[in-house]
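**Q** Got a predicted structure plus its sequence, pasted below:
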Amino acid sequence: MFAQQLSSTRRGARLAQLLAMEQLTAWEMSPAVIERAEHIVAELSSNAALHGRVQGRDFLLALTLDDAAGTLRIAVSDTRGECRPAIPQGQDPDDESGRGLLLVEALADRWGTEPRPPSGKTVWAEISQHGEGPKTDSGQSGSQCR
């Protein structure tokens, strides 16, 4: 397992991505898994810094490699538990934002959210180390924050 608290800023989100790639390379993950994970970490950490930000509070990046199950779990926790991510419905093709969770859904085998007491949430995604590609089984729920 790898876990790191990072500042809820754009810089913290970028650092999360760099640290994740370094850890996955050290774990000798396949290039296909690393590429999928890189995009997922970038999106979830960006969302934590932008939508889950509470002044003076950090977000947590956690990577868990389960060799027995053959999965990599990416979890990003922030302190805005009242705002659960949701994929927006009926987006206009010209919209400049709002596609990030569609990317997570496309790249992850599974994803969802969990409460993180006392007042936060964790958004997680899992990638199979042995599968051919992502499935589209999502565990999204709750109200969307923008």
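**A** Perfect, I can see it now.

**Q** rest of the way, CA atoms for contacts and neighbours
**A** Noted.

**Q** need the contact list for the residue lying closest to A42 once chain neighbours are set aside.
**A** Distances taken as Cα to Cα, 6 or more residues apart in numbering place Q17 nearest to A42, at 5.5 Å, with adjacent residues excluded. By Cα atoms under 8 Å, 6 or more residues apart in numbering, the residues touching Q17 are 38, 41-42, 45.

**Q** repeat that for 7 Å
**A** Q17 makes contacts with 38, 41-42, as judged by Cα atoms under 7 Å, 6 or more residues apart in numbering.

**Q** Okay, and it sits in which element?
**A** Using DSSP states H and E, Q17 maps to helix 10-26.

**Q** wait, D109 sits on H130?
**A** No - using Cα atoms under 7 Å, D109 is not in contact with H130, being 11.2 Å away.

**Q** Between those two, which has more neighbouring residues?
**A** Counted by other Cα atoms under 10 Å, D109 and H130 do not tie: D109 has more neighbours, with 19 against 11.

**Q** Now do the contacts for that one.
**A** 126-128, 134-137.

**Q** Likewise for E38?
**A** By Cα under 7 Å, 6+ apart, the contact list for E38 reads 17, 21.

**Q** so where do the strands sit in the protein?
**A** 2-7, 58-66, 71-78, 110-116, 120-128, 137-139 (DSSP state E).

**Q** Quick one: those as TSV, columns for distance to A13 and mean neighbour count too.
**A** As requested, the strands of the chain are exported to TSV (distance: least, Cα to Cα, whole Å; neighbours: other Cα atoms under 10 Å):
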stretch	distance to A13	mean neighbour count
strand 2-7	8	16
strand 58-66	9	20
strand 71-78	10	24
strand 110-116	19	19
strand 120-128	14	23
strand 137-139	23	15
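
**Q** okay, now the one to match up with it:
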Amino acid sequence: MRFSSTPRGARLARRLVAKRLEQWGCSPEGEAYQSMVSIAGELCANAVRHGHVPGRDFRVCLTATDAVLCIEVTDTRGERRPKPRSNPCDAENGRGLLIVGMLADRWAVVAHPPGHPGKTVRAEVHTQPAESSANLPSQAPSGDRSGLRSTRRGRPGATR
């Protein structure tokens, strides 16, 4: 899905991710659903704020298997690779990737090949057995996963 690189585009992307997850049978009360919608919001906001190139859209790809939800957000600013940072407690922004790291089971920044501008930020959330559904597409997340970082979520019952 393509979205305008604007705050409105980021909001629409987040809403469409939530709607797609519901169509796939994920419960809005479920941990995987809530994590994925929050991750989508953070990554789309980052694509708009840090990956914006005038006249260029950002893309969102959402895939799922019985065990993993995966989101990929692609923008055209490959030279601006996101890095988690620690900000003062009173800072009003700058915590998005820390949030992604807490909610995702794995996440990574995937560089595009030379001559293809941009980067893709990918995050995976493992679904709980109770949240798995026959409605989820049997489609594995695409692309090279070698750069995915395992993150530790301090939540009970989180799958690694």
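**A** The structure has been received and is ready for your questions. The structure displayed is predicted, hence computed values, not measured ones.

**Q** Need the counterpart of the residue nearest to A42 of structure 1 in structure 2.
**A** Using TM-score structural alignment, the partner of Q17 of structure 1 in structure 2 is R14.

**Q** try P93 of structure 1
**A** Mapped onto structure 2 by TM-score structural alignment, P93 of structure 1 lines up with C89.

**Q** ok, how many other residues are close to its match?
**A** Neighbours of C89 of structure 2 using other Cα under 10 Å come to 7.

**Q** follow-up on the earlier one: buried stuff in the helix holding Q17 of structure 1?
**A** 12-17, 19-21, 24 (16 or more other Cα atoms under 10 Å).

**Q** Same question for stretch 47-54 of structure 1.
**A** So for stretch 47-54 of structure 1, counting by 16+ other Cα under 10 Å, buried means 47-49, 51-53.

**Q** and the aligned residue in structure 2 for E43 of structure 1, how far is that from A123 of structure 2?
**A** Here E43 of structure 1 is matched to E42 in structure 2, going by TM-score structural alignment. Plainly put, E42 of structure 2 is 11 Å away from A123 of structure 2 if you go by Cα to Cα, to the nearest Å.

**Q** same question, V17 of structure 2
**A** Separation of V17 of structure 2 from A123 of structure 2 (Cα to Cα) stands at 13 Å.

**Q** Then T65 of structure 2?
**A** T65 of structure 2 is 14 Å from A123 of structure 2, by Cα to Cα.

**Q** what sits in contact with each of the two?
**A** Residues touching both T65 of structure 2 and A123 by Cα under 7 Å, 6+ apart: none at all.

**Q** need the longest helix for structure 1.
**A** Counting residues, the longest helix found in structure 1 (DSSP state H) is helix 31-50.

**Q** between that one and strand 120-128, how big is the angle?
**A** With axes from the mean of the first three to the mean of the last three Cα atoms, to 10 degrees applied, the angle from helix 31-50 of structure 1 to strand 120-128 works out at 170 degrees.

**Q** quick one: helix 31-50 of structure 1 to strand 58-66, angle?
**A** Between helix 31-50 of structure 1 and strand 58-66, the angle comes out at 160 degrees (the same axes, to 10 degrees).

**Q** Need the residue closest to the centroid of structure 1.
**A** L44 (3.3 Å; Cα atoms, centre = their mean).

**Q** who's in contact with the closest residue to that one other than its chain neighbours?
**A** Sequence neighbours aside, V76 is the residue nearest to L44 of structure 1 in space, at 6.3 Å (criterion: Cα to Cα, 6+ apart). Shown in contact with V76 of structure 1 (Cα under 7 Å, 6+ apart): 44-45, 59-62, 122-124.

**Q** try 8 Å this time
**A** When contacts are counted by Cα under 8 Å, 6+ apart, V76 of structure 1 touches 44-45, 48, 59-62, 122-124.

**Q** wait, which of these is closest to A86 of structure 1?
**A** V123 (10.8 Å; Cα to Cα).

**Q** if I look at the most far-flung residue of structure 2 relative to its centre, how far off is I39 of structure 2?
**A** The C-alpha centroid of structure 2 is most remote from D90, which lies 25.4 Å away (Cα atoms, centre = their mean). Look at D90 of structure 2 and I39 of structure 2: by Cα to Cα, they are 22 Å apart.

**Q** and what of L16 of structure 2?
**A** The gap separating L16 of structure 2 from I39 of structure 2 is 13 Å, by Cα to Cα.
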